[in-house]
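A.B. asks: Whatever this is, show me its structure:
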Amino acid sequence: MTVTAAFRLAPLPLTALMLLPVSAPAQEQPIIVTGTGLADTPATPAYDITLIDRDALTATASGRLEDALASVAGFQQFRRSDSRASNPSAQGITLRALGGNATSRAAMLLDGVPVADPFFGYIPFSALAPERLASVRVTRGGGSGPFGAGALAGTIELASTNAEALGPLSGTLLVDDRGESEASATLAAPLGAGFAVVSGRWDRGQGYYTTPADQRVPATARAAYDSWSAQIRLVAPLTDTVELQARAMAFDDRRTLRFEGADSSSEGQEASLRLVGRGAWQFDALAYVQARNFTNIVISSSRFTPVLDQRNTPSTGLGGKLELRPPVGGNHVLRLGLDYRRSDGELFEDALSAMTGQVTARRNAGGTNSDLGLFVEDDWSLGALTLTAGARADRYVIADGFFIERDGAGVVVADDRFAGRSGWQGSVRGGAMWQASDALRLRAAAYSGLRLPTLNELYRPFVVFPVTTLANAELRNERLVGYEAGLDLTPAKGIDLSATLFDNKVKHAVANVTIGPDLRQRRNIDAIHARGVELSAGIARGIVGFRGSAAYTDAEAQGSGPAAALDGNRPAQTPRWAASATLSLAPAPGWSLAGTLRYVGAQYEDDLESDILDAATTLDLYAEVPLAQRARLVLRAENVTDTRVMTRNQGGSIDLGTPRTLWIGVTFGK
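C.D. replies: This is a model prediction of the structure:
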């Protein structure tokens, strides 16, 4: 068996931040408000987990969440570029080289709510400000708990921070050497025995040229971006054991890529309510609603005029979960629950003549996906040994699919209505953890998982000129089977080491399969098989800190029939090696200095391995220096060595990632 490996960040404890009321009678127990979900179960460490604390989230050279996540072994976006210089629909995330297309095979949750776009499955990174977060937990491997149907490759859980950690007023204002700016502000205050947090962020700039100098034409444009997001979060106790959490967010993100007029936008509004009970019968009840939209204009790379106007892609996501932990005793922690997620949306797009600009076709397509999951999981503590097992049963429905096309005169040329389908599918996971000594913990786990194809994969064709990728309404669900074993070692205080071997296989994986010149289609291939090792190290000694991770993954696509040409190839957009190392210094109170060296191995652009993206090594720097009691000077440097980072290579037509970028500004707050 071939194996894969990765370094992971040192296990950092999730902070259970709390806010106490201003005063309480001496005879009464004070109400504790955390703003978090239920506590971790005893077997949580049985799986391969990385924790990122608030300091690591907010001290990146780019100020972006995806930059912090890139330090986690096995984490990968579809494109190497961040959310300032990529099409939003290409912002899918995965773990363990189980990618190959732009959707997300890993689930991301914010305070328990799924984050992925209901239509596309991408992550709206520009709306997820790191300064609003307390921590991030990355769990690799298929999930069987809440919303496990989307956690094919793993789960990334974002936890919001609270008023006490933020202070009454905090914010940041920075500008870079191209005149781009980043501004954020947060107001936080006690609200009775609870708290309220209101925050906003605005990022804007002309961007850099993603096109190499020798490929630029008069129509070439910088990757301009303009995005804002705003959020309000309320947390209040209803009783001494029951807590209400409410959150509402809105965002808008506009970008231009490669050519003048190649504009895209994504916007969204969402709201959620959560009840958390921490009494004898613990519970976590959640309900949410999301409204999203996406637009995109495709420009011809030969005539530099619009050829496709994806003018409207409205979608809605709604759902919720209920988890119950009854007091079963006997060293058991039992979790029972159900979750529901429904996604519906449609696209409206116009095909345009590159010569005249006249509409040649109008297309409308869409559908509805839903999933109802029932889950049970039990942890059994037996001294130094902890056993865990869980199962899910998912009732999925893919329905109401359609594709309608009219010519420029409005005459219907295609009217396809796709048969719906539904069924039950089960998934399981189990693991064991043995605390062999104070310094050594051994663990092993096995799991299966499920992912429904997105509405985008089922019904929306797209163009990255000159390549057209067709949708496929007949796509099957993806299924994961995986195994892993690892150890966590603490040889001395402040030193944490981790290693994990894994073998994961996604059956019926959805891939963009080449079927003709400049033509691909989303199709189920036999499997994507990834085996490897993940390694991580964390050191905290005095004023010096170190976080390192590395991943080696031997991944291959397995195809037959129409997909036989890619059999044995490496999945698109998946490097064999990836590594990150951050060295930090705190020479005096309030001072923070850090440098991050990151390596991404070579990877292929496409399924047939015809176009390669070269390996790249980048260096980022970060410094924070006290100016006054609550204000600090911030200096950031992205890609200090100005390394050429290829993010796209389509037959020699290349896009590049962030060049050397220098930032200066101030941050203030607690």
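
A.B. asks: CA only for contacts and neighbour counts going forward, please
C.D. replies: Noted.

A.B. asks: Now do the buried residues in stretch 618-636.
C.D. replies: Neighbour-count burial for stretch 618-636, counted by 16 or more other CA atoms under 10 Å, picks out 618-626, 631-636.

A.B. asks: Kindly report the same for stretch 52-68.
C.D. replies: 52-54, 56-68.

A.B. asks: Any figure for the gap between the closest residue to V138 other than its chain neighbours and V72?
C.D. replies: Nearest non-adjacent residue to V138, counting by CA to CA, 6 or more residues apart in numbering: I156, 4.5 Å away. Using CA to CA, to the nearest Å, we find I156 at a distance of 11 Å from V72.

A.B. asks: So for those two, which residue has more residues nearby?
C.D. replies: Comparing I156 with V72 by other CA atoms under 10 Å, the one with more neighbours is V72, at 30 against 26.

A.B. asks: quick check, that one in a strand?
C.D. replies: No. Going by DSSP: H, G, I helix; E, B strand; the rest coil, the assignment for V72 is coil, not a strand.

A.B. asks: Can you give me the distance of it to E638?
C.D. replies: 18 Å.

A.B. asks: Please identify every residue contacting each of I156 and V72.
C.D. replies: Contact with both I156 and V72 is made by no residue, according to CA atoms under 8 Å, 6 or more residues apart in numbering.

A.B. asks: now the strands for the stretch 551-670 of the chain?
C.D. replies: With strands called from DSSP state E, counting those that start in this stretch, the stretch 551-670 of the chain shows them at 577-585, 592-600, 603-604, 612-613, 616-626, 631-638, 646-650, 653-656, 661-668.

A.B. asks: Let's see this one next, to set against the first:
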Amino acid sequence: MRLTPPLCLIACCLTVPAFAQSAPDDEGEIVVLGSGLKLPPGTPAYGSSIIDRARLNNEASDRVENVLKDVAGFQQFRRSDSRSANPSAQGVTLRALGGNASSRALVLLDGVPLADPFFGYIPFTALSADRLSGVRITRGGGSGPFGAGAVAGTVELVSATRADLPTYSGSGFYGSNDAMSVTGSISPDLGGGYATVSGRFERGDGFFTTPDNQRVPATVRARYRDWSAGVRAVAPIDVDTELQFRGLLFRDDRTLRFSGADSASEGQDASIRLVRRGRWQVDALTYVQVRNFANKVISSTNFRLTLDQRNTPSMGIGGKIEIRPPVGADHVLRIGVDTRLADGELFEDAYSTVTGLVTTRRNAGGKTSTTGLFVEDDWSIGRLVLTGGIRADRWTITSGFFREANALGSVMSDQRYDDRAGTAVTGRAGALYRASDAVAVRVAGYTGFRLPTLNELYRPFVVFPVTTQANARLGLEKLRGVEAGIDVRPADGVRIGLTAFYNRLEDAIANVTIGTNLRQRRNVDAVVAKGLEFTAGMTRGSLSLDASYAFSDSGVRATGVSAGLDGFIPAQSPRHAASATLGWVPARDWSLSGTLRYVGKQYENDLQTDILPGAVTVDAVVRVPVAKHVSLVGRAENLFDETVVTRNQGGSIDLGTPRTVWIGIRVN
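C.D. replies: This is a model prediction of the structure:
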């Protein structure tokens, strides 16, 4: 299942082309080398929040997943970041639609879905802020032209363009717990285009995720070590057309709670994109992803190996093409097709914690695919913009199997699951009315769907002592939602936004308790989330303030075997979340900023028996120039050492990042 970069490139060329959403600017962007097509005028009707390159590169943890929390309502399955969480728990969701280790939000990098083809988690350690120009986060919004999977929203990451990139840049940091982080990139001009070669390496001895009173001799720090290397090249073909290539290699190793509880993930990704900005506009993309994952589970009673998930190879191949024909100055018509295929399987061995010998060998896996056709139009009528679109997807779940054998190789179970296929029709529509230069009103409605991942269908897992069973009969998650909002600019440098929403996720996949220390993935009738989202920003001279707050009133609707969950708050779904960053730039290359984040109480499990208390954290970053193009940077995470509970399983606790201090140099 592994491909070298040249083979990745060949595989990309053989797949179907695709379109990628372009740079983050509500009003559309000035076209620069390395960007995509201009955003349609109706995009703001669905609401969105923007994180620019400066903020991405001014985060205390220097981690992309943490700066995304600037948008309240963004969350991973657990509160831990990618240094101390199991990689398979890094699913992304929005609007408190329920805890799920698979992503309910569609996360894109230059239009390429980043989710692992088998698990659906996001490999955040493979992302580096210095490689990005910005992020657009749309909470809700359905699928539209983004592709299947956007039931909770869309997170669009955009690669740094020529305008963002210095010829060379780099940084080196040393932090608490003997941690270090090194990044570097070179971006020379090549003919009429350019190329960027970049790398990142980090390691740390980590912190104790286990509280003092629960530590045992087998307890260890959450050590981590990861690296990534990337190349991106942009070459003009003519005055209107350019070709973009991106390749990425990464490896991530972590240890969680106990000695020997090691996990590893790796990947090799490549994509090719063609952008034409002439009268007939075309944005086409094709990609391939080769991933693998391994994980060892240690017993929390005798601290011996109980399960070795030794190999989980998977591959994702896909593409998308969008055409914008010239249909008049008042319309932006988008017609396109996209496809994504996922193929993967697991190999794992169960061990006796008494003898230390293998008792069972398991092998399971399958394939999924979605292929969709979409049409969308934006119609500008003076101050009013109407936008709407429809898409039809053909989906398949095939080749599913689960095989179990004893240590001698004798087959104890060999299950083959029926192939399934169907069609899903979804759509969205919105309106944006600019009442004045200072006030804009918007309204939108949408539907969307998500296929269960191969992990949810076929892979059971253990967070000792709780076992969660897979379920090959899982159905699709289907979203229906409406929202309305207003955006106001009452004075120069001041902006305020307010959105009210109602989302209903039908057949939501949840980990449902069916016995003592036993759960199974099941479709519950629905998760209903309704609430308010508030954003604000202000710039006054050298001072700036950005703030975000989300109130989400979420509840499970369940009948039948899951009726006991009816009315409960979904697992891992806080009612309140807020973030605010205050920045001060007194002079060129000088800066000081502080970020306050709050996440409210939430429940660990579906039965609301284990609580994760609310927590407030404060981060800080200071940058001081010491020479031309060289700055000294100090960073502090969780400055006041707040206790952040990230897991509570019947009183067995995991903790998040304690106070962590960094000092380093940045060259730009």
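
A.B. asks: ok so, going back, looking at the buried residues of stretch 52-68 of the first structure, which is nearest L387 of the first structure?
C.D. replies: I52 (25.5 Å; CA to CA).

A.B. asks: okay, the strands of the stretch 551-670 of the first structure in CSV with distance to P517 of the first structure next?
C.D. replies: Formatted as CSV, those follow (distance: least, CA to CA, whole Å):
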stretch, distance to P517 of the first structure
strand 577-585, 30
strand 592-600, 29
strand 603-604, 18
strand 612-613, 18
strand 616-626, 29
strand 631-638, 38
strand 646-650, 12
strand 653-656, 16
strand 661-668, 38
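
A.B. asks: Which one, of these, ends up nearest to D214 of the first structure?
C.D. replies: When those are compared by CA to CA, strand 653-656 sits nearest D214 of the first structure, at 10.3 Å.

A.B. asks: which residues in the second structure does that closest one align to?
C.D. replies: With TM-score structural alignment applied, strand 653-656 of the first structure matches the range 652-655 in the second structure.

A.B. asks: mean shift between the matching stretch and the first structure?
C.D. replies: Average distance, stretch 652-655 of the second structure versus aligned residues of the first structure after superposition (mean CA distance after the TM-score superposition for the first structure): 0.2 Å.

A.B. asks: buried ones in that stretch?
C.D. replies: Quick answer for stretch 652-655 of the second structure (16+ other CA under 10 Å): 654-655.

A.B. asks: would you list every one of the helices in the first structure?
C.D. replies: Remark: helices assigned in the first structure by DSSP state H are 54-58, 65-69, 163-166, 455-459.

A.B. asks: Please name every helix or strand in contact with the second one.
C.D. replies: Packing partners of helix 65-69 of the first structure (3 or more CA pairs under 8 Å, 6 or more residues apart in numbering; DSSP states H and E): helix 54-58.

A.B. asks: Contacts only, for I663 of the second structure.
C.D. replies: 173-175, 632-635.

A.B. asks: out of those, what pair is the most spread apart?
C.D. replies: Across those, no pair lies farther apart than G175 and L632, at 13.8 Å, counting by CA to CA.

A.B. asks: Quickly note the distance from E164 of the first structure to G112 of the first structure.
C.D. replies: Taken as CA to CA, the span from E164 of the first structure to G112 of the first structure is 21 Å.

A.B. asks: Tell me which of these two has more neighbours.
C.D. replies: A direct count of neighbours by other CA under 10 Å for E164 of the first structure and G112 places G112 higher, at 23 against 16.

A.B. asks: Could you report the distance from the more buried one to L191 of the first structure?
C.D. replies: 22 Å.

A.B. asks: ditto for N87 of the first structure
C.D. replies: Taking CA to CA, one finds N87 of the first structure at 40 Å from L191 of the first structure.

A.B. asks: Neighbour count: these two, which is higher?
C.D. replies: N87 (20 against 14).

A.B. asks: Matching that one against the second structure, which residue comes up?
C.D. replies: N87 of the first structure maps onto N86 in the second structure, by TM-score structural alignment.

A.B. asks: so who does that match touch?
C.D. replies: 254, 256, 263 are the contacts of N86 of the second structure under CA under 8 Å, 6+ apart.

A.B. asks: gap between it and I122 of the second structure?
C.D. replies: According to CA to CA, N86 of the second structure and I122 of the second structure sit 11 Å apart.

A.B. asks: Please apply the same query to V385 of the second structure.
C.D. replies: Per CA to CA, V385 of the second structure is found 34 Å from I122 of the second structure.

A.B. asks: More neighbours: which of the two?
C.D. replies: Comparing V385 of the second structure with I122 by other CA under 10 Å, the one with more neighbours is I122, at 28 against 22.

A.B. asks: Skip the chain neighbours and tell me the closest residue to that one.
C.D. replies: A115 is the one closest to I122 of the second structure (CA to CA, 6+ apart), at 4.9 Å.

A.B. asks: And the one you found, how close does it get to R276 of the second structure?
C.D. replies: In terms of CA to CA, A115 of the second structure sits 27 Å off from R276 of the second structure.

A.B. asks: got the contact list for N504 of the first structure?
C.D. replies: By CA under 8 Å, 6+ apart, N504 of the first structure lies in contact with 141, 480-483, 529-531.

A.B. asks: Over to L109 of the first structure?
C.D. replies: Neighbour list for L109 of the first structure: 115, 155-158 [criterion: CA under 8 Å, 6+ apart].

A.B. asks: What's the local residue count around the counterpart of V544 of the first structure in the second structure?
C.D. replies: Aligned counterpart of V544 of the first structure in the second structure: L543 (TM-score structural alignment). The local packing of L543 of the second structure (other CA under 10 Å) involves 15 other residues.

A.B. asks: Please name the nearest non-neighbouring residue to L543 of the second structure.
C.D. replies: Nearest non-adjacent residue to L543 of the second structure (CA to CA, 6+ apart): W584, at 4.6 Å.

A.B. asks: And A579 of the first structure, by the same measure?
C.D. replies: Nearest one to A579 of the first structure, counting by CA to CA, 6+ apart, is A550 at 4.0 Å.

A.B. asks: buried residues in stretch 535-551 of the second structure?
C.D. replies: For stretch 535-551 of the second structure, the neighbour count (16+ other CA under 10 Å) marks 535-539, 544-551 as buried.

A.B. asks: ranges for the strands of the stretch 251-400 of the first structure?
C.D. replies: Assigned by DSSP E, counting those that start in this stretch, the strands in the stretch 251-400 of the first structure fall at 263-277, 282-299, 306-312, 315-325, 332-352, 359-382, 385-407.
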